[in-house]
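S.K.: Any chance you can model this:
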Amino acid sequence: MQSVRFPRSRAEAIACDAEDPLAEARAHFNLPDDVTYLVGHSLGPPAMSALEALRRVGEHDWATGLVGSWNAAGWIDLPTVVGARVARLIGVPPTAVSVCDSVSINLFKLAGALLSSGTVARRIIVENGEFPTDQYILERLSTLQQADFVRADPGAGLDSLSGGGILVRSLVDYRTAAIADVKAVEQAAQRQGAVVIWDLSHATGIVDLRLEAWGARYAVGCSYKYLNGGPGAPAFLYVHPDHVDVLQTPLAGWLGHARPFAFEPTYDPADGVSRFVAGTPPILSLATFNGALDVFDGLSLRHLHDKAQALGDLCLAAFDRLGLETSSPPIGHPRGGHVTLRHPDGYAISRALAEQGYQTDFRPRDTIRFGMSPLFLRYVDVWDMSEALEDILLTRAYEDPRFAVKSKVT
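M.R.: Okay, the predicted model is just below:
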């Protein structure tokens, strides 16, 4: 358990905001005055540095530099330049990360490369509670590679490692926000001759990650949640330098070639993790993501996680006071950057909150997720949201039929 202080009154919330070492980070975001944004775990808001980078790359580099900007503006090197900045946030060497493609494609490439390497048993293991895209990609890959596909019960992935293979696991559960014990999982996998690919999508930018120190060798992750890279921003891929040179990506793309501008007819992989770059980097979104990372310069990852914990504890205390159910780790226990409320009318409640300016998201069947992004959320914001939630429940305002109408994106 952790002993992170959280406020017990609105006055204490205001006092915590006054003492917050991250308080100045809020000024980097231009959020609407009438919105409390509790969805940073799903899509982070734009930092002004990200929007400025987008304007610069569009209006200057592309508009005036044209094709010459691949050299003059350093576009060609962005996957590794931005990868080095991500590497600091996940605790690995700066040359071990490349920013490219999507989480789904990176997972396909990395798991496929491991299956073909001959270094692990041809088995892929995924738990039924994992994020859906991970399950879909891995099942299809196992079919294409004629590898065994094992669906484990939630929490039982490690029990399936006795036969070796590849376990894919989220470091932070996308529904509950429970945090995996990376070091223990890695040690268990290595005893069985197995490997783990970590999905860091709900962990990067919110958890004080130390992957190399914990023994993690492979990971993928997205950039549009706590890293605020923008909708559809490119993902990243990590391979420990000691293992990368034996891996061959199943998607051998042009810019993963050792000499892409030699235009050779056969594939020769680039050194290091750059071999996993498949297609042309999406420069507009990659440059935007690079600008978003400016917000993290000089910040302590421990401060980020501590504040997220305290905000989450504050929210959970309100749920407890109101007699509400959560599936998240309880107050004082480590978790990622969101907390959950379970209610049979969860969707309608989330819509009623949104009407009052408190944006959340909903996951079937009954889960509202509240993102506790520490860069821009204040303690008083979470306190006021809890009071709005109490009023919605007491008045049963969520029973208005308009709140039951579902949008495509929830």
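
S.K.: switch to C-alpha atoms for all contacts and neighbour counts from now on
M.R.: Noted.

S.K.: show me where the protein has helices.
M.R.: Along the chain, counting by DSSP state H, helices occupy 10-19, 48-56, 69-72, 78-90, 103-117, 132-145, 182-191, 211-214, 283-292, 301-321, 346-355, 379-395.

S.K.: Distance from the fifth one to the middle of the chain?
M.R.: Its chain's C-alpha centre lies 18 Å from the corresponding centre of helix 103-117 when counted by C-alpha atoms, centre = their mean, to the nearest Å.

S.K.: And this one, please, so the two structures can be compared:
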Amino acid sequence: MSEPTTPEITVTGTAGPGPAVSALAAKAAELDAADELAACRDLFAIDDTVYLDGNSLGALPRHVPARMQEVITREWGALRIRSWEESGWWTAPERVGDRIAPLVGAAPGTVVVGDSTSVNVFKALVAAVRTAGPDRDEVLVDATTFPTDGYIADSAARMTGRRLVPYTPGDPIGPRAAAVLINHVDYRTGRLHDLPALTAQAHMAGAMTVWDLCHSAGALPVGLAEHGVDFAVGCTYKYLNGGPGSPAFLYVRPGLQPSFDSPLPGWNSHADPFGMTPEYTPATGAPRGRIGTPDILSMLALESALDVWDGVSIKAVRAKSLVLTDFFLECVRHLPVEQVTPQSHAERGSQVSLRCENAGAVMKELISRGVVGDFRQPDVLRFGFTPLYVGFGDALRAARVLGEVLG
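M.R.: Sure, this is the predicted structure:
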């Protein structure tokens, strides 16, 4: 941690902003004026809070409540069971998957939406191990991964008779590796891992890849098809703004779909789901990733929320994200904090993590003053920058309030 100094951007008492804060304010105004995504902010229910927790729960798109009112009163209330066909409920998992596909660089028919991220990690990882064959007895999992991924990887390894091996992205991958589970962006630090290089490394070793995209889907280009990723999963309630607990997605590479052996075969993934036969015959394509009856209310809220992406380029989102996080880091550079998130654009997701003393108490105070981020044990402040609704003025205000709290 750096030695405490008088924060350059702190404003206290009745004193006006000094030269440094004036220059930053002018820069923020200039960047906001040139922001091609600025109009997207009006699509969200955003108040005067600086909301920097979209990497945990995305903001509500304004039009979603009206859509859900229609779903509840007409599709469920009036049409009832008829809505499975007349309102398109039955095909929603694949239809919504096709809307997410361009945001993660996938082809139509390769993404299905449903279940939680945890369930989809289990499906993908076990299928990857089964695909790799019996001679490969190691399951590699990112040692710094989100805890649930580690728990599931451990269970999947035990259930398939494999051995769990902690793995640091970039370490050598041996000839016994069946599958490698990696988080695209580290949830604590915001570090972006090199998906193309690590996927190629795993394939050179003969291992299958399973990527967790929870902190990258909707924040930056992923390129699943371009880089030959085998399996990928991700949540939809962060940068995709699908709502609390909205269903996750599962990607299966086209060449693997015919052999995708799900450990959770359900009636919804049957080739003839209404045949009710005792024998299981898997469906073809993305529906093979389904299990049981989909959560229609959450599914349709997500589908509606994805409307905010109409006409939006994920490359433009990434470009703004990098400038936005650069600007925030510039604003906080004189504060008594340690930067945890990598400085390099190639290694940075869409969040900034800072380390400071009493971080939990600091975050509580920030929230009480209208700057919402979050805290991770033991001493990390996380600030998620969602380019569709966070501006440069927001970043400056967050830095100023952080300076006041730390000062």
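
S.K.: Any chance you could compute the TM-score here?
M.R.: For these two chains in superposition, a TM-score of 0.92 is obtained (TM-score structural alignment, normalised by the length of structure 2); 385 aligned residues with a C-alpha RMSD of 1.5 Å.

S.K.: about what we covered before: dump the helices of structure 1 to CSV, plus distance to residue 167 of structure 1 and mean neighbour count.
M.R.: Output for the helices of structure 1, formatted as CSV (distance: least, C-alpha to C-alpha, whole Å; neighbours: other C-alpha atoms under 10 Å):
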stretch, distance to residue 167 of structure 1, mean neighbour count
helix 10-19, 41, 15
helix 48-56, 35, 19
helix 69-72, 38, 14
helix 78-90, 19, 22
helix 103-117, 9, 22
helix 132-145, 10, 16
helix 182-191, 8, 17
helix 211-214, 16, 16
helix 283-292, 29, 23
helix 301-321, 26, 22
helix 346-355, 32, 22
helix 379-395, 36, 18
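
S.K.: Include distance to residue 371 of structure 1 when you put the ones you listed into TSV, please.
M.R.: Formatted as TSV, the helices of structure 1 follow (distance: least, C-alpha to C-alpha, whole Å):
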stretch	distance to residue 371 of structure 1
helix 10-19	17
helix 48-56	20
helix 69-72	37
helix 78-90	19
helix 103-117	21
helix 132-145	20
helix 182-191	23
helix 211-214	23
helix 283-292	18
helix 301-321	8
helix 346-355	13
helix 379-395	10
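
S.K.: just checking, what residue in structure 2 corresponds to residue 74 of structure 1?
M.R.: Residue 74 of structure 1 maps onto residue 88 in structure 2, with residues paired by TM-score structural alignment.

S.K.: circling back: out of the helices of structure 1, nearest to residue 262 of structure 1?
M.R.: Comparing the helices of structure 1 by their distance to residue 262 of structure 1 (C-alpha to C-alpha), the top pick is helix 69-72, with 16.2 Å.

S.K.: Show me how far the closest one is from its chain's centre.
M.R.: Remark: helix 69-72 of structure 1 is offset 30 Å from the chain centroid, using C-alpha atoms, centre = their mean.

S.K.: mean shift of it relative to structure 2?
M.R.: On superposition with structure 2, the mean distance recorded for helix 69-72 of structure 1 (mean C-alpha distance after the TM-score superposition for structure 1) is 0.3 Å.

S.K.: Please list the outside residues in contact with that helix.
M.R.: Identification of contacts with helix 69-72 of structure 1 by C-alpha atoms under 8 Å, 6 or more residues apart in numbering yields 61, 62, 65, 75, 76.

S.K.: The first one maps to what in structure 2?
M.R.: Read it as residue 61 of structure 1. Per TM-score structural alignment, the equivalent position to residue 61 of structure 1 in structure 2 is residue 75.

S.K.: where's the nearest residue to that match once chain neighbours are set aside relative to residue 268 of structure 2, distance?
M.R.: Residue nearest to residue 75 of structure 2 in three dimensions, not counting chain neighbours: residue 83, with 5.7 Å by C-alpha to C-alpha, 6 or more residues apart in numbering. Taking C-alpha to C-alpha, to the nearest Å as the criterion, residue 83 of structure 2 is separated from residue 268 of structure 2 by 17 Å.
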